[in-house]
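In: Sequence first, predicted model second:
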Amino acid sequence: MTSFEPKISIVINNYNYEKYIGVAIQSALDQTYENVEIIVVDDGSTDGSIEIIKGYSNIKAIFKKNGGQVSAINEGFSIATGELIIFLDSDDYLFANACCEVVRKYTKAHSMISYKLQLCNEQGFLRDEFLPSIDLLESNHLDFIIKYGYFQTAPMSGAAYSAKFLANHLPFDTSRCGWIDHLLTFTAPIYGEISSVNYALGAYRIGHSSLSEHAKISLNKLRKNLLASDLYAEKISESLASEKNILIKKNKILGPYHWKERYISFVVDNENHPFVDDSRLMLAYNCIVKFMLWPQIGFTKKIKNILQISTMVVLSREKIILAVGKMTNINLKA
């Protein structure tokens, strides 16, 4: 248990979530840890969110034009005064003990405290499912990043970052696409220590009957995600070089599912594929090697994915398109 009580800033970013924003704010207000400030950034909502936010007098509120989640995070960070910062999505909520449990792990050497999130439905009722589904990594985060470029973690609401660490990345350039939570999480071990809480300290809301249904994406969204992951890999590579004098190309950092989805993008619609230097054989090679080496994928899944990738090498484009719907979460019709 730490002998000090660092201030925690809970920054809630919101856009048109009038159904949930009150729950998120109340969960921040209900923290059993006392040294907390609550900042709500509304990113140009057009529903009833603004009126709900204005109903709370004991928070800091920012109302801005719509600019996207990264711009909202930049705004919240600019006025946050906490030593630790939690970026809470407005459709998620924290459990009352979240900040207490974070502080139990925290020292000034930390850049991040990571914790699990429990899935809940649209009404907020908790399910017996968690993100991630496996245990969070307890140690050797930097070694894992250097070797694999990635480790299992919860989405944005599942981490508390030190403000000192965040200053290395924020404000982030909003003209560049990016999964800001991945960028922050996977560079955090380069700048400081990481600790994990291997149980849920908050809830992650999904609106479908299952997580697999919730995860279905269009080809257009998949390509945006591919560009985003390419960006965070670039940032990891740059941070390793500048902070640790370790030179690793970004392609080595990218994980197996990135390469699999990138391969599908290339094959099904090469004309609009966003990576001009890709080739079919290069993508297949990276897929197979990454799945073979990846430690957080079970043997059965490794074999299944390697067989799928190997099959796609010899199938025609038309047959791959027919197979994609069965093999992946990509909806080519959306």
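Out: Sure thing, it's come through.

In: contacts and neighbour counts: CA atoms only from here.
Out: OK.

In: secondary structure element for the closest residue to Gly158 other than its chain neighbours?
Out: Closest residue to Gly158 apart from its sequence neighbours, by Cα to Cα, 6 or more residues apart in numbering: Tyr115 at 5.3 Å. In this assignment (DSSP states H and E), Tyr115 forms part of strand 110-120.

In: again with Phe144
Out: Counting by DSSP H and E, Phe144 is found in helix 141-148.

In: okay, now the one to match up with it:
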Amino acid sequence: MHNPFISVVINNYNYADYVGAAIESVLAQTCGDVECIVVDDGSTDESRAVIGRYDGIKPVFKTNGGQLSAVRAGFEQALGEIVIFLDSDDSLYPKACSEIAAAWRPGLSLLQFGLDKKDNAGKPLGTYPNGPFIKSDHIGFLLRYGYIPSSPMSGNAFSRNYLAELFAMPAPDERMAADGYLIYCAPVFGEVAALERALGCYRVHGGNTSPSAIVSPQTLQRQLLNDIKFRERLAQTLERRGFAPDRPLNYLGPYDFRTILLLNRGYRNDSSVRHIGCGFALVQAIRKFLTYPDIPLAKRVRNVAGVLAIAALPPAFVRRLLPEQTLGSSEAWSSR
């Protein structure tokens, strides 16, 4: 029986405190057919010294270019027919690659799996994804909602063939976050399957760049612009592959439209999305909070009330919902 070779690509930027644990988790895999590639994207802390302590890895040191550029650089060095992009503050459990190899089958572009959320002390904080993986009709779900339920980047194993096709296309922005782009495009190129158990750990800490850690106008806008860019590419990819996508803007999620309202109501003069009408954003946010899957009823009601308040409150009150900061250039927000 063929045992697929797996490449684990760790992408790192200024996470010297965590990257060692990520590397050790890959080196500890019980499956022998695994390689560890560590891409440092121009860190200015002690990351490169930490990476240099380990034998049995492929280090890639590059100038800072953003997460998408880092995963592309790692992929260029990867030999595996399965590729996992592990964020440097996360880790894999010892049998993760063995279970992924056992579940892999021809025709897959993506195999999803769960992640346990833990803080720096190892305290459990729940699991990813927030809702169940879907079992079938991933394309139908994607065409309707502009996403598929998933774990963050570290909870996904990709087909080499799929990645080669995707990376052959022009990237929307090398500095954009890579997870949504890689995960949501996957159903367009092949089948998607899932393992309904956690195979790794997602570390929750103050430096995370996930939406749950976003608290300032700058980071809110950076995440929003990232979402807009990759949904534009998603729509183009769907159309190129023979599907009939919705407008890219309509693929933004409810929290994206809430962000548009926050920026345009509270920081309109500095907002890069002021061309999107507040009325349109309000209607879309309400509709999506009411219809998106896996949002509990009480949370739906709170979010609808919240966006109505944002739309009605004076700008000075809206700004109190976020730290009072002056927005800089959109180019600066897009960089790491």
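Out: Ah, there it is. Computed from a predicted structure; not experimentally measured.

In: Work out the TM-score between the chains.
Out: With the length set by TM-score structural alignment, normalised by the length of the first structure, the two chains reach a TM-score of 0.90; 325 aligned residues with a Cα RMSD of 2.4 Å.

In: Ala28 of the second structure maps to what in the first structure?
Out: Counting by TM-score structural alignment, Ala28 of the second structure lines up with Asp30 in the first structure.

In: burial measure for that match, as a count.
Out: 13 (other Cα atoms under 10 Å).

In: OK, contacts around the aligned residue in the first structure for Ile148 of the second structure?
Out: Taking TM-score structural alignment, the alignment pairs Ile148 of the second structure with Phe151 from the first structure. Phe151 of the first structure makes contact with 137, 141, 144-145, 186, according to Cα atoms under 8 Å, 6 or more residues apart in numbering.

In: Nearest to Phe77 of the first structure among those?
Out: Distance ranking of these against Phe77 of the first structure, using Cα to Cα, places Phe186 first at 18.9 Å.

In: OK, contacts around that closest one?
Out: Applying Cα under 8 Å, 6+ apart, the residues near Phe186 of the first structure are 145, 149-151, 236.

In: Just give the number of residues close to the nearest residue to the match of Ala28 of the second structure once chain neighbours are set aside.
Out: Nearest non-adjacent residue to Asp30 of the first structure, counting by Cα to Cα, 6+ apart: Ala96, 5.7 Å away. Residues lying near Ala96 of the first structure (other Cα under 10 Å) number 18.

In: isn't there a helix covering Ala96 of the first structure?
Out: No: using DSSP: H, G, I helix; E, B strand; the rest coil, the assignment for Ala96 of the first structure is coil, not a helix.

In: What lines up with it in the second structure?
Out: Using TM-score structural alignment, Ala96 of the first structure pairs with Pro94 in the second structure.

In: so how far is whichever helix or strand comes after the helix holding Phe144 of the first structure off the chain centroid?
Out: The helix or strand immediately downstream of helix 141-148 of the first structure is strand 159-162, counting by DSSP H and E. Its chain's C-alpha centre and that of strand 159-162 of the first structure lie 13 Å apart, by Cα atoms, centre = their mean, to the nearest Å.

In: picking up where we left off before, just name the closest of the contacts of Phe151 of the first structure to Leu84 of the first structure, please.
Out: Phe186 (17.3 Å).

In: corresponding residues in the second structure for the strand or helix carrying that closest one?
Out: For Phe186 of the first structure, the enclosing helix or strand under DSSP H and E is helix 180-191. Mapped onto the second structure using TM-score structural alignment, helix 180-191 of the first structure covers residues 178-189.

In: Look at Phe194 of the second structure and say how many residues are nearby.
Out: To be clear, residue 194 of the second structure is Ala; Phe isn't right here. 21.

In: That one falls within a strand, correct?
Out: Yes: counting by three-state DSSP, Ala194 of the second structure is part of a strand.

In: residues in contact with it?
Out: So Ala194 of the second structure contacts 111-113, 133, 135 (Cα under 8 Å, 6+ apart).

In: Name the nearest residue to it, ignoring sequence neighbours.
Out: Per Cα to Cα, 6+ apart, closest to Ala194 of the second structure is Gln112, 4.4 Å.

In: which residue in the first structure lines up with that neighbour?
Out: Match for Gln112 of the second structure (TM-score structural alignment): Ser114.

In: Equivalent analysis for Leu290 of the second structure, please.
Out: Per TM-score structural alignment, Leu290 of the second structure is aligned with Met292.

In: Strands of the first structure, start to end?
Out: 8-14, 36-43, 60-64, 84-89, 93-94, 110-120, 126-131, 159-162, 193-205, 217-218, 330-331 (DSSP state E).

In: What mean distance separates the second one from the matching residues in the second structure?
Out: Yep, that's strand 36-43 of the first structure we're talking about. By mean Cα distance after the TM-score superposition for the first structure, the fitted strand 36-43 of the first structure averages 1.2 Å away from its aligned residues in the second structure.

In: Which strands and helices lie in contact with that strand?
Out: With contacts defined as 3 or more Cα pairs under 8 Å, 6 or more residues apart in numbering; DSSP states H and E, strand 36-43 of the first structure has these neighbours: strand 8-14, helix 21-29, helix 49-54, strand 60-64, helix 69-79.

In: Which stretch of the second structure is the longest helix that the first structure contains matched to in the alignment?
Out: Taking DSSP state H as the criterion, the first structure has its longest helix at helix 219-244. Alignment note (TM-score structural alignment): helix 219-244 of the first structure is matched to residues 217-242 of the second structure.

In: just to revisit the earlier point, could I get the strands of the first structure as a markdown table with distance to Pro256 of the first structure?
Out: Shown next, in a markdown table, are the strands of the first structure (distance: least, Cα to Cα, whole Å):
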| stretch | distance to Pro256 of the first structure |
| --- | --- |
| strand 8-14 | 31 |
| strand 36-43 | 34 |
| strand 60-64 | 38 |
| strand 84-89 | 27 |
| strand 93-94 | 31 |
| strand 110-120 | 23 |
| strand 126-131 | 19 |
| strand 159-162 | 24 |
| strand 193-205 | 24 |
| strand 217-218 | 18 |
| strand 330-331 | 16 |
